[in-house]
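Asks: Next come a sequence and a model predicted from it.
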Amino acid sequence: MMFRKNKLALMISAACVATPIAVFADEAPQAEEEFKVERIEVTASRRAKSLSSVPYNISAVDGAALEKAGITDFTKLTRNIPGLVFSDTGPRNNGISGGLIMRGMNAQQGGFEDFYRSSDPAVSTYIGETPLFVNLNMRDINRVEVLRGPQGTLYGSGSLGGTIRYIQNDASLDGFDAHVSTKLSKSQEAGGMNTDTEFMVNLPLSDSLAVRLVGAYVDNSGFIDADRLETLDANLQPTGETFSKKDINDNEVKYGRFALTWDVSDKVAVDFNYQVQADEVAGRQAVARNVGEYVSAIKQLEPFSADVQVASLDIEVDLGFATMTSSSSAYKNEADSSYDQSYSYAAQGFWAYYEGLPREVVTGIKTYRTDAFIQELRLVSNDIGTFEWVVGLYVNSWHGASSAEDYARGLDAFFAAPNPQAQDLNYTNIQKDSFSDKAIFGELTYHVSDDWQMTFGARFFDQEFESYQRITLPTCGVFCGEGDLGLSEASAKQSFKDQIFKFNTSYAVNSDLMVYATVSEGFRHGGSNGLPIDDPSTPATEGGVFANDATLGAYQPDKATNFETGVKGFTFDEHLEFTASVFYIDWEDNQVLQNSPHGGFPIVFNLGESVTKGFEFESKWRFTQNFSVSLGYAYVSAEVSKDFAGLPNLNGEPTLHIKEGERLPGVPEHTLTGALDYSFVTASDLDISLHLGGFYKGGFATDFEKGSLYYDEVDSQVIFDASATMYVGQWQLSLFVDNLFNSDASTLELGDVYYQNYAGQPDPQQRLVNGDVSYIVRPRTLGFGVKYVF
């Protein structure tokens, strides 16, 4: 505990010490009005407003600030937004199944980071108007908006903890614009260099038509070595030999975007965007602490590749009394990967059946694909009078599919029997899901007076979810399912109709200060689990040996009700902008990924009830024309609010017990962000900009109770980044250091208990201890960048 306090003290001390140094360095303070805090315009409420006039807790970071902080993906973004929590598991795992946490809204245990999920994350993310969670490269970004707390009325399913919006630059009619940049860096422990190259071209084709092209290529060298890799022969059989490989976690990203803007008339505007990204990752960013520093104990390499395509068409029509916007978007997101399952298989009870299998090498092959079409049509009133309103229609058609195949190398030779499905294939799982959502939503704002407003919001939705799952266990055959393949399959269908509401009110104490209060609801859609289930009304056991309780065939929507009050505005003659809020959230039927009690099938399951409450503070202080400081802090208490017993077996007996008062997993109590920015002009007229950013995340547990399968404790973490940029005409030259103090603290642990067993029994020989991995961030990285603006 003392260690964690010292980390927090280190970050606060660094900010305090740096402040007077930078202040005294400014030898030529400017007039007061010249260095007020810059006001950022946002569209979170579906109309353009100053950030300070939005009557709830919202953060915004503009493109210039993103560039200065070196932010090109959400991993680093989370270190710059107070209260936005993320456990960085590296390019291979980030973006597969969410993991962003706001206001403590997380009940998911660790150990499911690699899993495809059919339910939504607890924080919704939007790329423009497209609701899609993917680790998309953040290039040519106008701003990022972070809306805290449930946002269900305007943003629909998945906005339990909040919503993040990435607003990209549209093609501009203002004139030709272009830049090209490249960065070269070296990470400690890495065997090679990192490169990051980007270009942007904006080209007006006429007075009413413009196009914009953006591209990026990133190549990061790996820094983790493996020295226990098992050699397989040409027939994929273990040879008994091992080999080593360095830098097993390098990654490559290719990104491109095409944008078109067409001003059809004074009343009609069209924006089109199409973007693609391809990721190639050689391995996971995890180490085995028992083996050594920056060393993995995997037996098989774990490559990962992903491709995402997103297209959107926004049409805006000025109708006079209101602006009508049609937003159409479609995306396809797919990935395939290989996993080393050797340690996790050998830890399970069924492994006693395979005892003696040479080398114990198990390779998992996984794929997933999601695609969707989204249409939103909304009207936003133009007149700012007594009433303002937003009303809209929303339709979403989503499809998902995943597959998993596990190969126990040498299995067929071990049993001296041919495999009826494929050589050494031990397990397959195919899952297909479809989801449709139709909704009507709206918000009405009543200006009681010039200083006091009240907003009422609602969303009415009708949803349908269908799921299919097919499992084979060919090694087990008729003993585990139907026929030689050991087949189990099932499908289910579920529909929901519901509504959520919002009330917000704010009062302007003066032109610079606002107080507000909000009651809002957020939700995630329910659905079905396509797993074999038993019909309790019949004497037979439908679904065979892996039949599960009928209640697990579907999962219900979870809903959060948020109570929040806060104050925001400016002080010290607009040199300081701040927001402070307190919140209390009731969360019902928490959705989590789980394994079914029989067969271990991946399912979504509803836990009980939780309460999160806390305090948030964010500030930006511009001391002089040249020096500014930002500081943010969040405190969150997130606990189970009622004893829970669930996840029943076939006899209806609960297999999962959680006590009232247990902390929600993955949620630190304290997070702190800070940044110092100082700029000056040298005697030779060179513009210099200096930046120091810091981030603190408190420790947390990865499961509810000590002794549970996935329980582990993750220590607190402090990370600093620094950069210096010099502007010479159209050139920008920069030096930067990421992870300045070379933090190697774990960002996530997968649980000790799991790997203290062998074949489901305590293992005094500790044969699987090296399977207990720790995810870490990239070590200290020093680099140089060059940018030319045409």
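Replies: All right, it came through fine.
Asks: Only C-alpha atoms from now on, for both contacts and neighbour counts.
Replies: Noted.
Asks: Where does Gly364 sit: helix, strand or coil?
Replies: Following DSSP: H, G, I helix; E, B strand; the rest coil, the label given to Gly364 is strand.
Asks: Pasting the second one now:
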Amino acid sequence: MKFKKKTLSTVIGTTALMSSIGASAAGPELEELIVTATQRDSSIYEIPYNISAVSGEAVEAAGVADLSDISRVAPGIAFMDQGPRVVGNNYIILRGLNANTQSGAADVPLISAPAVSVYMGSVPIFSNFSMTDLARVEILRGPQGTLYGSGSLGGTLRFIPNQPALTETSADLTAEISSVDEGDDLSYNVSGIFNLPVSDQLAFRVVAGYRELAGFVDSVGLIDPDSNGYPTDNGDGSYRVKSKQKDSNKSDNWYLRTSALYEASDTLSFLLSYQHEDVDTKGRQAHSYDIGVDSTDKYVQRLAYEEPMTSETDLLSLDVEVDFGFAVLSSSTSVATQKAEWTRDATGLYDNAFYWYKTYYYPFATNVSYGESEDEKIVQEFRLASTGGETLDWVVGAFYMDQDFTVDEAQFIPGLTEHIASDPYTYALVTPTTDLVYAAEREVDYKDMAVFGELTTHISDEWQVTGGARFFKQEFDQSFVFHAPFCPSLYYQPATGTCGSDADGISTSTFLDEDVSDHILKFNTSYDITYETKVYMTVAEGFRHGGANAVPTAGPWPEEIGLYDTFDADEALNKEIGIKGKLFDARHSYTVSIFHIDWDKPQFDTFTQDFHFSSVVNGPDAVSKGFELELKGLIGERLSYSFGYNYTRSEWAEDGFVGRSPLKKGGTLPGIPKHMATFSTDYYLPVSMGEVVFHLNGFYRSDADTAPNESWENFKEIDSFSMFDASIGLETETWGAKIFIDNLTNEEGTTGGQTAEGYGQYAYNFLSRPRSIGLRFNYKIQ
């Protein structure tokens, strides 16, 4: 294919490695994919960074379908697995940089940027994209602020799709059917990949598919309402509930990715891409534990209201590359829109945090919340990279992003108005006219402008030194409006007998903005001890922008002035040493690294102390340090393997507070397993029809905490677990058939949840998907 390896879609600082069995005079050896980590052709072993990659072939062999599966095959990723029901919050953790609790209770998108940036191709965007037709998945660990900007404190995760091929017409059709333990229905997955070259300069590629996942969680306790939609009184202090609802967490999604590659000349190329993803889930992938009806059943969740969610993502991008000979100019332009709508059962929250509703006003103070969000993003990036020299290599660039984000949420207590009006013994001083108890509209505008560059000096053939910097200016503003039609008299007694002067009762509007200009630096050096052994050292900074919370400090629900107004940027300084290379006639490769990260002013996405408004606050400094090991290789002529191990210790470096919640020096950061490991192996057995492939992969994560310490109401220790996937398949030149078992030992795999202290009888754990057994069939046309 004519499209050059130094394309914009392979952003500076990324690499890939694809291992396969290749024949040579000396026997099989590791086959290397040429990479462009410095925007010029290089072997992965020449790149002086700790960067991992999982090839598209490995992603397919492991049956990776979405984001939930990535942590099983990519080493060192800690992830709160919520299944397909991901509204837009990025819970990916690399190198232990996470301060957020692992509760996932609120579907409202987080205010702060994530600690790990995620890219689809060359576009910075997080979504639960389908993993079909990927060239590779790249994992860049440690702060990547110089090249990837804000939100790359812990690292960067990149999904690189395959590009159109100019040389061949092809079609790749896949169909899959499977059953899941505890589920009554079957799951289906169909996809097609079509590549069509129109000429030796123009080609199109289309990827489309549909995936339907059977549910396995049963819902109990759902309200069986009366004709008005209100809870029905049983006459004994309880309300009538429906019978158990089977498989309430089923989901489906369809996706489309199209791209067109035009090679105008040997020096000019265009890549236009469009991607759409549509996800519809009926409920959470969660289980209520040790509470209520059927608490001994493994896959049962207690709910008052069903919790469906839908989301849509549209991504349009244009990559242009111009080769000037001495340097390559790359331009990436993208427009992305993400929309989501959800229903959330907040009854557990109202039972605990807002208990006064049930105590003073209404015995059946169940709560249902409806929300919607929209995130629009325009991104433009330019890079000019030298084509390589004996003495100096360099890259310079400019980045601009304009992001507009809105979220609306309304919470109702069905039957509240009718009950207060008919009950002469209620303590309410105000008679409400609506069951709406809270509504809010949040608007956020964020602009990021930056220039960046890196310069590499080759002191000798073995020794190089690289320095980099990023200079940026950021603007962040937020407006927040909330309505309180019914004000609890426990906190606010209106003088006039009403709750406000407008039609919605009392409304409070707040607006705050925050601007920052700053820079970060990077230093890297490496030395080739031998042709196949490299040692390196990196000192790099990463950062995440600050902002404004705009929570109310006046009116019926005021928060303390100065406690939640604005939040500062947090920064990470990474010091790392490592060694990488090949062994035993290049049949095995390894990477070993040790890192120490100082994290200043970590950001917490949390809720305000008194009235649970979404907000971000800074906590005390933290430190994360650890050890990483990766091995890949071939054993004999038919067996390949890969192994990854990560040890991470993340803790608070000093005493402090988040809002009014205490943190203690030496305490563990939430959601961080100390030990994580992944492995995979493939055995190839030639037969007359083609090749039989035996595959096994697995991963392990040690225990972790869901909150900073036991004084937090949503603190829980989640147990360690391991999971294994296996398959056996026959592959020929034109078709393949595979039998697979995911989660072979049927491990529960808890990764987060909400505790009884915070949610009472509606508490839950997020679970991994149970054992699934299925058949996959693939047919190729070339």
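Replies: Alright, I've got the coordinates. What you see is a predicted model, and the numbers here were worked out from it, not measured in a lab.
Asks: Wait, Leu260 of structure 1 touches Asp170, no?
Replies: Yes. Under the criterion of C-alpha atoms under 8 Å, Leu260 of structure 1 lies in contact with Asp170, with a separation of 7.3 Å.
Asks: shared neighbours of the two, which are they?
Replies: Arg212, Asp271 (C-alpha atoms under 8 Å, 6 or more residues apart in numbering).
Asks: So Leu147 of structure 2 lies in a helix, does it not?
Replies: Yes. Leu147 of structure 2 sits within a helix when classified using three-state DSSP.
Asks: burial measure for whatever residue of structure 1 lines up with it, as a count.
Replies: Superposed on structure 1 with TM-score structural alignment, Leu147 of structure 2 falls opposite Leu154. Residues lying near Leu154 of structure 1 (other C-alpha atoms under 10 Å) number 24.
Asks: now swap in Glu560 of structure 2 and tell me
Replies: Neighbours of Glu560 of structure 2 using other C-alpha under 10 Å come to 15.
Asks: and if you look at the one 4 residues further on?
Replies: For Tyr564 of structure 2, the number of neighbouring residues by other C-alpha under 10 Å comes to 25.
Asks: which stretch of helix or strand covers it?
Replies: For Tyr564 of structure 2, there is no helix or strand it lies in under DSSP states H and E.
Asks: Same check on the one 10 residues further on?
Replies: Assigning secondary structure by DSSP H and E places Asn574 of structure 2 in strand 570-583.
Asks: Same check on Tyr368 of structure 1?
Replies: Assigned by DSSP H and E, Tyr368 of structure 1 falls within strand 362-381.
Asks: quick revisit: and the strand holding Asn574 of structure 2, how far from the chain's centre?
Replies: 23 Å (C-alpha atoms, centre = their mean, to the nearest Å).
Asks: so that strand matches what in structure 1?
Replies: Taken onto structure 1 by TM-score structural alignment, strand 570-583 of structure 2 occupies residues 558-571 there.
Asks: buried set for that stretch?
Replies: 558-570 (16 or more other C-alpha atoms under 10 Å).
Asks: swap in stretch 343-353 of structure 1?
Replies: Buried residues in stretch 343-353 of structure 1, counting neighbours by 16+ other C-alpha under 10 Å, are found at Tyr343, Ser344, Tyr345, Ala346, Ala347, Gln348, Trp351.
Asks: Return the residue of structure 2 aligned against the last one.
Replies: Pointing back at Trp351 of structure 1 there. Under TM-score structural alignment, Trp351 of structure 1 pairs with Trp356 in structure 2.
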